[in-house]
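K.L.:
model this:
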Amino acid sequence: MQAELFPHPPGKGEQARRRLLLSALEKIGEKGYENASVREIADAAGQNLAAISYYFGSKEKLYAEVLDGIGAFLRSLIGPLAEESRRKLEEGALNPAGAVAVLKQVLGLLLGKQLGASEFDKIRLVMMREQAAPSESFDILYQNSLKPLHQTFCRLLAVATGEEPESTNVILRAHAIFGQVLVFTICRSTILRRLEIDHFEPQHVSTIAAIIEQHLDRLCGPGPFPSPLS
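P.N.:
Predicted coordinates:
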């Protein structure tokens, strides 16, 4: 089943609540938290202004639930693979080659979701804003979702390279590897112009995935791993 943003049980009230969350996600992504007014959020959701107070209490709490929902979406997207990876790591059932294979799965999944038509497009602008200038609610997203996923990726990378999972080298290296995927979202307009295309076709996604896998193979290849910080 495809991951969904702000899933809700059936019912008119829950549908209105979800529309407000989606509207807040869109308007805050476009304008930023301070510039997106509660009135335009409510109007875009087809609700009256009082609905925000009724369902969430305040704009701040509405946005906190938006970030919590983004985290839940990311966990539903990557969670099953991350959970299986954590289980194998706890059992010592992953060798370096197996860890690299799982890393490729994670990166391929993220790449496909970011570049394909998916819910990822809806969260992209808010995620970029939170990275550039974290709000007071950023910790909800970081502690519940981003940090655990990043830690699992670091543990996999540590198995693949023989380094310590919480070392500065591994944390930075894991982020750099993630960056190879994220740059195609953050700098999408530039690469589309360079390729002289309007959007990514499946063959572009396959080529990007193959390049990232080649980089990962070289990074985690045999031999002593160079440490730039040693």
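
K.L.:
Please count neighbours and contacts with C-alpha atoms only from this point.
P.N.:
Fine.

K.L.:
Residue 103 is in contact with residue 155, isn't it?
P.N.:
No. Shown here, residue 103 and residue 155 do not form a contact pair, counting by C-alpha atoms under 8 Å, at 10.2 Å.

K.L.:
SS state for residue 73?
P.N.:
helix (DSSP: H, G, I helix; E, B strand; the rest coil).

K.L.:
what's the offset of the helix or strand harbouring residue 112 from the middle of its chain?
P.N.:
Assessed by DSSP states H and E, residue 112 sits inside helix 96-115. Its chain's average C-alpha position is 13 Å from that of helix 96-115, according to C-alpha atoms, centre = their mean, to the nearest Å.

K.L.:
Here is the second sequence; please produce its structure so I can put it next to the first one:
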Amino acid sequence: MMKKQRISPDETKLQLLKAGMHLFGLQGFEGTRTRELAQMAGVNQAAIPYHFGGKEGLYLAVARYVVKRGSDQMKSEVEMIQHTLRDGKLVKVEAEHMLMRFFFAFMDNIILSEDLSDRSRFILREYSTPGAGFEIIYEGMLGKIHKLLCVLVGTIEGENPESERVILKTHALFGTVVGNALTRNLLFRRLDWENFTPERIERMKQAVAEIVCHGLNLGDPNKYLET
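P.N.:
Presented below is the predicted three-dimensional model:
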């Protein structure tokens, strides 16, 4: 009889995080059983309290994992904006290119992620029923990104980035980009696509650039697509 291969503690934790992201997103916290989590992860059920203190601890760890995945993927764009803001006054033309670069990077990095389906489902559930997981995602990633994008939009519009108008406009533009990921099944059905490809992402960038340029009066979208 072959011995079952043992996996390392780090791999055990990762497998549980991935299983949690899938099942909590699909069934919610209350609807998910620890036995299901362990089975999907391919580990002993005792590994959940051992590594995370229980189901709630795993749920909170999944929210932090989602934050880390997104933050790592958008790190260079976020740091570029933060660095520019620290170094001095942001000018309109810089803000325009940074905003478009951020949106394009989101589409390249997030939308083509292999775990997009599970991640977006988990985030959507947290959006619909905000709890401790939503707070972790908001404080760790979404809130910070939203505020930085408001600074860019506020600079482009010549308005206070914390004004209601700028926050609403930023939210509408960000929602246009995020919606490509969260509502991808609608897009797949309408266009008879089975998945995203780099070529399809490029065509989506064209559409997003046109919407952003129209919404912020930035002129020809091709000037951002060519850079």
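
K.L.:
hmm, back to that, against which helices or strands is the helix holding residue 112 of the first structure packed?
P.N.:
The helices and strands touching helix 96-115 of the first structure, judged by 3 or more C-alpha pairs under 8 Å, 6 or more residues apart in numbering; DSSP states H and E, are helix 59-91, helix 120-132, helix 147-161, helix 168-186, helix 202-219.

K.L.:
Nearest approach to residue 30 of the first structure belongs to which of the ones you listed?
P.N.:
Across these, the minimum distance to residue 30 of the first structure, taken as C-alpha to C-alpha, is reached by helix 120-132, at 6.9 Å.

K.L.:
For that closest one, which residues meet the burial criterion?
P.N.:
120, 123-127, 129-130 (16 or more other C-alpha atoms under 10 Å).

K.L.:
Give me the range in the second structure that it lines up against.
P.N.:
With TM-score structural alignment applied, helix 120-132 of the first structure matches the range 116-128 in the second structure.

K.L.:
mean deviation (superposed) between the matching stretch and the first structure, please.
P.N.:
Stretch 116-128 of the second structure differs from its equivalent in the first structure by a mean of 1.2 Å after superposition (mean C-alpha distance after the TM-score superposition for the first structure).

K.L.:
tell me the most buried of the helices and strands packed on helix 96-115 of the first structure?
P.N.:
Of all these, helix 147-161 carries the top mean neighbour count, a mean of 21, counting by mean count of other C-alpha atoms under 10 Å.

K.L.:
matching residues in the second structure for that helix?
P.N.:
By TM-score structural alignment, helix 147-161 of the first structure lines up with residues 143-157 in the second structure.

K.L.:
for the matching stretch, the distance to its chain's centre please.
P.N.:
For stretch 143-157 of the second structure, the distance to the chain centre is 17 Å (C-alpha atoms, centre = their mean).

K.L.:
Give me the residues contacting that stretch.
P.N.:
Outside stretch 143-157 of the second structure, the residues that touch it by C-alpha atoms under 8 Å, 6 or more residues apart in numbering are 78, 81-82, 90-93, 95-96, 98-99, 138, 160-162, 166-167, 169-171, 216.

K.L.:
ok so, going back, can you add distance to residue 59 of the first structure and give the buried residues of helix 120-132 of the first structure back as CSV?
P.N.:
Below are these laid out as CSV (distance: C-alpha to C-alpha, whole Å):
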residue, distance to residue 59 of the first structure
120, 23
123, 18
124, 20
125, 18
126, 15
127, 18
129, 17
130, 16
